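Participant: got a predicted structure plus its sequence, pasted below:
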Amino acid sequence: MSWLKPTTWLAALCRQVAAQRFWLALVLAVFGTVMLHGLWLWLEALTAAQTHVLSRGLGIAATWVAFVLQFAWPVLILLFGLLGMWQRWRGDSVFRRMQRQSSKGFDQLTWQDFEALVAELFRRHGFEVEAQGGDHADGGIDVIVKRDDCTYLVQCKHWQAQRVGVKVVRELYGVIAAEGVDGGYVITSGHFTPDAVDFAQGIAMQLINGRQLMALLADELEL
């Protein structure tokens, strides 16, 4: 039931603003504020009609919560909207910088910038992007992308010193099967081992190495 959590909706809003769908932020801000204002008025009227001390005390507390929320909600919308705009600006900035460099430019990126670069790459190829984020440089699904009613999981590997092995590809394929999505991508700034390339043959996975990634940045390839 995570879709019921306000943080889930705010995270979704952040992704929509990053995709430059600003009308959604406006609709959510207005709709949420009106609903919370109506809730505050209803609770205030209900509390005024209460005669029991305990019920009246709870009503006053609930009324104050609703009163504060009707102002806090648009502020949260604004903050998450700004976060979404910053994510898009960051991805666009890294993308433009890497277009002017060779594959050695990957060495200068942090793993966070590399994920932002990959997310922006998918956006520019017509995908709807859900950046998952993370607090460590290696592990989990980094980006979820959607296009033509199909969903794909993306794992980013900002590795130059070593090749991405078959274990990484096999683990992502297991997650794809478990989640029931349409496929996945493993994208690295380096290279893949022959075993990893062989494993990905004939299954719904695409491996993109550093050389291919540079070609995508230069619009020489299509995702």
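Facilitator: Structure received. Numbers count the residues shown, from 1 in each chain.
Participant: could you use CA atoms for every contact and neighbour count after this?
Facilitator: Noted.
Participant: burial measure for Glu128, as a count.
Facilitator: Counted with other Cα atoms under 10 Å, residues neighbouring Glu128 total 19.
Participant: how far away is it from Ala29?
Facilitator: Here the criterion is Cα to Cα, to the nearest Å. By it, Glu128 lies 22 Å from Ala29.
Participant: excluding its backbone neighbours, what's nearest Asp195?
Facilitator: Closest residue in space to Asp195, ignoring its immediate chain neighbours: Val166 at 5.6 Å, by Cα to Cα, 6 or more residues apart in numbering.
Participant: I misspoke; the intended subject was Ala137.
Facilitator: Trp111 (5.9 Å).
Participant: now swap in Ala66 and tell me
Facilitator: Trp40 is the one closest to Ala66 (Cα to Cα, 6+ apart), at 5.1 Å.
Participant: over to Thr110?
Facilitator: Distances taken as Cα to Cα, 6+ apart place His158 nearest to Thr110, at 8.0 Å, with adjacent residues excluded.
Participant: next: Leu43.
Facilitator: Going by Cα to Cα, 6+ apart, Leu43 has Thr63 as its nearest residue, at 5.4 Å.
Participant: got the contact list for the one you found?
Facilitator: 40, 43-44, 47 (Cα atoms under 8 Å, 6 or more residues apart in numbering).
Participant: so after the helix or strand where Thr8 lies, what's the next helix or strand?
Facilitator: Thr8 belongs to helix 6-18 when assigned by DSSP states H and E. With elements assigned by DSSP H and E, the helix or strand that comes after helix 6-18 is helix 22-48.
Participant: could I get the buried residue list for that following helix?
Facilitator: By 16 or more other Cα atoms under 10 Å, the buried positions in helix 22-48 come out as 25, 28-29, 32-33, 36-37, 39-40, 43-44, 47.
Participant: show me which positions of stretch 168-179 end up buried.
Facilitator: Buried residues in stretch 168-179 (16+ other Cα under 10 Å): 169, 172-173, 175-176.
Participant: nearest to Gly139, of the residues you listed?
Facilitator: The closest of those to Gly139 turns out to be Leu172 (Cα to Cα; 10.2 Å).
Participant: put this next to the previous one:
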Amino acid sequence: MGRRRKSSTADDLMDLVALLPWWAGVGLAGLSYWLLHGVATRPLPVVQTGRQISEALPSMLWQGFANGGQYLIPFICLMGALASFLRRRKRRALFDQASQATGADALQGMSWQEFEMLVGEGFKRRGYGVRETGGGGADGGVDLVLTKGSEKFFVQCKQWKAFKVGVTTVRELYGVMAAGAATGGFVVTSGRFTKEAEAFAAGRNVELVDGPALAALLRAARTAGAGRPGASAAPRAETGTPRPATDARQHTARGTSAGTDAAPACPRCDRPMVRRTARKGSAAGKTFWGCSGYSQGCRGTREIAAP
């Protein structure tokens, strides 16, 4: 995703505070004022000789900074808290709008900033801790960091209206996952994925979520709410243990098939389902709908209707 360039340290600080809950920004404003005001109101030392001036200079400089900082830094924190509050409201509004839509069309009119907000809110309501990276990376970087327990997941968002997401994007995320010791990752798009991207993700702990699958996930998150932290589409891996190539949890997720407009709900738990391909047995090579909660123990499946 494209990013705006930071223009000053004050902008960086405000953006950092905006990543926190709004009440944390208010608390930081109060704390910074209390600390700096205490320094600013200290009596200045009486100096008469050059040596005394030299010894008192650091304290005088710090006090001079505190005189202005006692107002400037709390103001920046309050602006960051306001930005956090407004973004939170916007995320909720975007989520309500998208989760009530009947298809993936509602995603197409969003900007990339709105799309990232929506994806983050969707994962948050599925029981994840969500941290926005704040736009520090290039297009191949991570947009969201998810946490659940001791596990960490990276999310790359691609709001592409006219193109399919290719294998390069998936490879980039997979490399960042390895470097960042992430349990798994998601590539989320409002469009589709190329067959090369799907083939690369198969057998790796990367979940591909296209527009229809995202719409289904958002609807399920709205129904389930944040009270069901286990209801998620997380790709899971046992720590330190390679996953076998035949494990169904490794297969690429796709939200649609030729005969359906959106992913159905699981008949067992109502989670959104994802398209999988059987790798062994008499049904090897055939596609079917599998529950996105496979890693949480649900084995619900559905046949894919013929076109």
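Facilitator: Yes, it's here. This structure is a prediction, so every number in the text was calculated from the model and none was measured.
Participant: would you pull the TM-score for this pair?
Facilitator: Scored against TM-score structural alignment, normalised by the length of structure 1, the superposed chains reach a TM-score of 0.81; 213 aligned residues with a Cα RMSD of 2.9 Å.
Participant: for the most centrally placed residue in structure 1, which non-adjacent residue is closest in space?
Facilitator: Central residue of structure 1 (Cα atoms, centre = their mean): Ala131, 2.4 Å from the mean position. Distances taken as Cα to Cα, 6+ apart place Val143 nearest to Ala131 of structure 1, at 4.5 Å, with adjacent residues excluded.
Participant: my guess is the one you found contacts Glu128, does it?
Facilitator: No. Using Cα atoms under 8 Å, Val143 of structure 1 is not in contact with Glu128; the gap is 10.3 Å.
Participant: what sits against Gly81 of structure 1?
Facilitator: 13-14, 17-18, 25.
Participant: again with Ala48 of structure 1
Facilitator: Here Ala48 of structure 1 is in contact with Arg56 (criterion: Cα under 8 Å, 6+ apart).
Participant: map it across to structure 2 for me.
Facilitator: Structural alignment places Ala48 of structure 1 opposite Val46 in structure 2 (criterion: TM-score structural alignment).
Participant: check the gap between that match and Met60 of structure 2 for me.
Facilitator: Taking Cα to Cα as the measure, Val46 of structure 2 falls 11 Å from Met60 of structure 2.
Participant: picking up where we left off before, after alignment, which residue of structure 2 pairs with the residue nearest to Asp195 of structure 1?
Facilitator: By TM-score structural alignment, Val166 of structure 1 lines up with Val167.
Participant: burial count for its match?
Facilitator: Val167 of structure 2 has 17 nearby residues by other Cα under 10 Å.
Participant: and what of Asp12 of structure 2?
Facilitator: Residues near Asp12 of structure 2, counting by other Cα under 10 Å: 15.
Participant: helix, strand or coil for the residue of structure 1 most remote from its centre?
Facilitator: Of all residues in structure 1, Thr51 has its C-alpha farthest from the mean position, at 48.6 Å, by Cα atoms, centre = their mean. What DSSP: H, G, I helix; E, B strand; the rest coil gives for Thr51 of structure 1 is coil.
Participant: and what of the one 10 residues further on?
Facilitator: Ala61 of structure 1 falls in the helix class when you classify it by three-state DSSP.
Participant: for the lengthiest strand in structure 2, give me the average deviation versus structure 1.
Facilitator: The longest strand of structure 2 (DSSP state E) is strand 151-158. By mean Cα distance after the TM-score superposition for structure 1, the fitted strand 151-158 of structure 2 averages 1.1 Å away from its aligned residues in structure 1.
Participant: hmm, back to that, was I right about the residue nearest to Ala66 of structure 1 contacting Phe67?
Facilitator: Yes. Contact criterion Cα under 8 Å: Trp40 of structure 1 and Phe67 qualify, at 5.7 Å.
Participant: got the angle between whichever strand or helix holds Pro74 of structure 1 and helix 6-18?
Facilitator: Element membership for Pro74 of structure 1 (DSSP H and E) is helix 53-99. Inter-element angle recorded for helix 53-99 of structure 1 and helix 6-18: 30 degrees (by axes from the mean of the first three to the mean of the last three Cα atoms, to 10 degrees).
Participant: ok, now which ones touch the match of Val166 of structure 1?
Facilitator: Contacts for Val167 of structure 2 (Cα under 8 Å, 6+ apart) come out as 194, 196-198, 200.
Participant: looking at this, Val145 of structure 2 is in a strand?
Facilitator: Yes. Judged by three-state DSSP, Val145 of structure 2 forms part of a strand.
Participant: okay, now Thr193 of structure 1: neighbour count?
Facilitator: 12.
Participant: aligned partner of it in structure 2?
Facilitator: Match for Thr193 of structure 1 (TM-score structural alignment): Thr194.
Participant: for Leu221 of structure 1, see how far away the residue nearest to Ala131 of structure 1 is.
Facilitator: Distance, Val143 of structure 1 to Leu221 of structure 1, using Cα to Cα: 20 Å.
Participant: again, but for Thr151 of structure 1
Facilitator: For Thr151 of structure 1, the distance to Leu221 of structure 1 - Cα to Cα - is 20 Å.
Participant: and the two? which has more neighbours close in?
Facilitator: Between Thr151 of structure 1 and Leu221, counted using other Cα under 10 Å, the more crowded position is Thr151 (19 against 11).
Participant: just checking, that one touches Val145?
Facilitator: Yes. Using Cα under 8 Å, Thr151 of structure 1 makes contact with Val145 at a distance of 5.9 Å.
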